[in-house]
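Undergrad: I need the structure of the sequence given here:
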Amino acid sequence: MAEVQQSDVSLRHLRERLRLSLACAAARLAIEDAPSRPVEAMGLRFDTPLGIAAGFDRHGRLGRRAGSLGFGFIEVGSLHPAELSGLLRSTGTAQLGINLGLTPGIPEAVFHEALAQLWPQADYLMLNLIHPACAPLLEPGARSHLTRLLASLRERQHRLDRLGGRQVPLAAKLRCLPGDLPLDLAALLRDLGFDALLAAHDPGPPATPQRYRHWQDPAVQAQACTQIERLRSLCGPRMALLSVGGIQTAAHLNDRLDAGAELVQVYGALKEQGPGVAGRMLSRG
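TA: Just a heads-up that it's a prediction; the model follows:
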């Protein structure tokens, strides 16, 4: 049984590498003008509101070149402090977000150094609070520790901005599931002055065909939009909202934007529909 499971994991990783290679090749060969639908969020200008979620391009092989496919931004990672040296650099029009995993047991100073190392490369920085390894940080008894960590990283980002002469927004990614919308954590991010919140409406990997079909239910899409509306009401107009999970069509994209998200990320749709998905979603907007 263990060998079968290992074989399944290896096959899944192979498919993921092939999909990433296909996207890289499509970006190199793109000859048509990429769709344009400009939007401003987090103090940044994005050519389109559609981006690629973390996990598809962990180390930046595609990176900023995603802009030639119609994506306004791409989020690389999630990375942990020991993995930062493997991050690749690229040129292109897509804004680049870097996703940093917050893992318990790592000294706060290590995260400060990671933030300083990533700051020059990033257009925005995302703190990942949905990885299974960070679950202990979300326990009620760890709330004071989490608050101190987030506050110190926010202050570190402010210092980097002042010293570097530019602003690199700081955001955080929260899991937002049916019946479990973390309004208390969203309020904490708001009160700490975070620039953005990324709501992840999907339970996470592995991304299966069954779950992909599940998101085609209009009621499931409506539930995600309702969550965005509640988060928008809580966070107010200053804090940008991003939404990821289940976006497969132009209608899904527009519904999330109408609900209050400024930016939307895709992952499963890119895997299932290929690198032309951005053009299809945006041209039907």
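
Undergrad: all contacts plus neighbour counts: C-alpha atoms, from now on.
TA: Fine.

Undergrad: ok, and what's touching stretch 28-38?
TA: Under the contact criterion C-alpha atoms under 8 Å, 6 or more residues apart in numbering, stretch 28-38 has outside partners 45-49, 65, 67-70, 279, 282-283.

Undergrad: and which of the residues you listed is nearest residue 159?
TA: residue 45 (22.7 Å; C-alpha to C-alpha).

Undergrad: Tell me which residues of the helix or strand that that closest one is a member of come out buried.
TA: Assigned by DSSP states H and E, residue 45 belongs to strand 44-46. Buried residues in strand 44-46, counted by 16 or more other C-alpha atoms under 10 Å: residue 46.

Undergrad: Second chain to compare with the first, below:
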Amino acid sequence: MPLSALALRTRWSVARMHQGRQQPFMPAGLTTPVQVMGLDFPSPLVLAAGFDRHGRLFDAAARLGLGAIEAGSMNCAPDRPVPPLLWPRHSAVRRGLSLGKPPGMTWAQAPAAFLHALVNWHRCADYVTLNPGPDCPSPDDLARVMTVLMDARMNLPRRSPLPLVAKLPARWIGRTTRRSTLHRFADTGCDGLLLSMEGLTEPPGEALADIAGIAGPGITLISVGGISTLHDVRRRLLAGMHLVQVHRAFARTLPQRDAMRVRSQRA
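TA: Purely as a prediction, here's the structure:
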């Protein structure tokens, strides 16, 4: 199957950045460290899953102004090995790992597959995101997986519990459904919510501010989707997000005037 234009731009951008020729995405004024989920992030900007699936940019992440890179999504098939580029190594930039359900597996079978991946891959990540993909029938199905993993993580051989994040697609966090969805995942005890704005009909800033008000201070909020400029990043942070993920904007590489505008806003 031919690659889409976005996929081609993404691969080209990864190659440029990996070779060290790409300028940092974030201006110095916005690389303020953030402490959430028991982790220190050098910057609130996170490279979203799908851009650097195998972690090729981990070593260059700090130079690019990133606080974390989320690798994947990896489908959690029991026989899938950990890619060598994801093997543990020290870095100030946080390593996220996005896990998705293997194709053809039912959601009734999914908890066991996610659990197997968590037990075998947790050393590769500072935090793990559960990705429902396009075929997850309801928030309850992903929440059941999260509950199983929240119980299991206490038995992992780590110095502190592994933070777990649930990705919530826009169809679950519309005006009429967001409150029940947020409460459902709060009940699981998960550490963070990755909120996708792709396909949401209301303005992202308004939706995220409302979500932040409902969720309260006890859970980490991460925004992804619909970000084209550095001003968009700043607006998401002002709406109450702790971290902001980018993908398309990073592939396009924002013009220098955006960096200048953000600097002037913070002066």
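
Undergrad: Just give the TM-score of the two.
TA: The TM-score (TM-score structural alignment, normalised by the length of structure 2) is 0.81; 252 aligned residues with a C-alpha RMSD of 3.1 Å.

Undergrad: between the contacts of stretch 28-38 of structure 1, which is closest to residue 93 of structure 1?
TA: Distances from residue 93 of structure 1 to those, taken by C-alpha to C-alpha, are shortest for residue 67, at 5.0 Å.

Undergrad: check contacts around that closest one.
TA: Residue 67 of structure 1 neighbours (C-alpha under 8 Å, 6+ apart): 34, 73, 92-94.

Undergrad: what's the answer for residue 39 of structure 2, then?
TA: Listed by C-alpha under 8 Å, 6+ apart, the contact set of residue 39 of structure 2 reads residue 126.

Undergrad: any idea what it aligns with in structure 1?
TA: Aligned by TM-score structural alignment, residue 39 of structure 2 pairs with residue 44 of structure 1.

Undergrad: how near is its match to residue 181 of structure 1?
TA: 27 Å (C-alpha to C-alpha, to the nearest Å).

Undergrad: Residue 24 of structure 1 versus the counterpart of residue 57 of structure 2 in structure 1, what's the distance?
TA: Using TM-score structural alignment, the partner of residue 57 of structure 2 in structure 1 is residue 62. Per C-alpha to C-alpha, residue 62 of structure 1 is found 5 Å from residue 24 of structure 1.

Undergrad: State the distance from the equivalent of residue 273 of structure 1 over in structure 2 to residue 230 of structure 2.
TA: Residue pairing (TM-score structural alignment): residue 273 of structure 1 is matched to residue 253 of structure 2. Residue 253 of structure 2 sits 10 Å away from residue 230 of structure 2, going by C-alpha to C-alpha.

Undergrad: now do residue 244 of structure 2
TA: 11 Å.

Undergrad: higher neighbour count, those two?
TA: residue 244 (25 against 22; other C-alpha atoms under 10 Å).

Undergrad: Specify the local secondary structure of that one.
TA: strand (DSSP: H, G, I helix; E, B strand; the rest coil).

Undergrad: How far away from the center of its chain is stretch 241-258 of structure 2?
TA: 14 Å (C-alpha atoms, centre = their mean, to the nearest Å).

Undergrad: How far does it stretch from one end to the other?
TA: End to end - C-alpha to C-alpha - stretch 241-258 of structure 2 spans 20 Å.

Undergrad: Stretch 158-171 of structure 1 now?
TA: End to end - C-alpha to C-alpha - stretch 158-171 of structure 1 spans 13 Å.

Undergrad: Excluding chain neighbours, what is closest to residue 147 of structure 2?
TA: Sequence neighbours aside, residue 188 is the residue nearest to residue 147 of structure 2 in space, at 5.4 Å (criterion: C-alpha to C-alpha, 6 or more residues apart in numbering).

Undergrad: again with residue 283 of structure 1
TA: residue 35 (7.0 Å).

Undergrad: give the contact list for the residue nearest in space to the middle of structure 2.
TA: Residue closest to the average C-alpha location in structure 2 (C-alpha atoms, centre = their mean): residue 48, at 5.1 Å. Neighbouring residues of residue 48 of structure 2 by C-alpha under 8 Å, 6+ apart: 69-71, 224, 245-247.

Undergrad: just curious, which of those is nearest to residue 212 of structure 2?
TA: Using C-alpha to C-alpha, the contacts of residue 48 of structure 2 come closest to residue 212 of structure 2 at residue 224, 14.4 Å.

Undergrad: Just give me the match in structure 1 for the closest one.
TA: Under the alignment (TM-score structural alignment), residue 224 of structure 2 maps onto residue 244.

Undergrad: Wait, its match touches residue 201, no?
TA: Yes. Counting by C-alpha atoms under 8 Å, residue 244 of structure 1 does reach residue 201; the two are 6.2 Å apart.

Undergrad: Much appreciated, bye for now.
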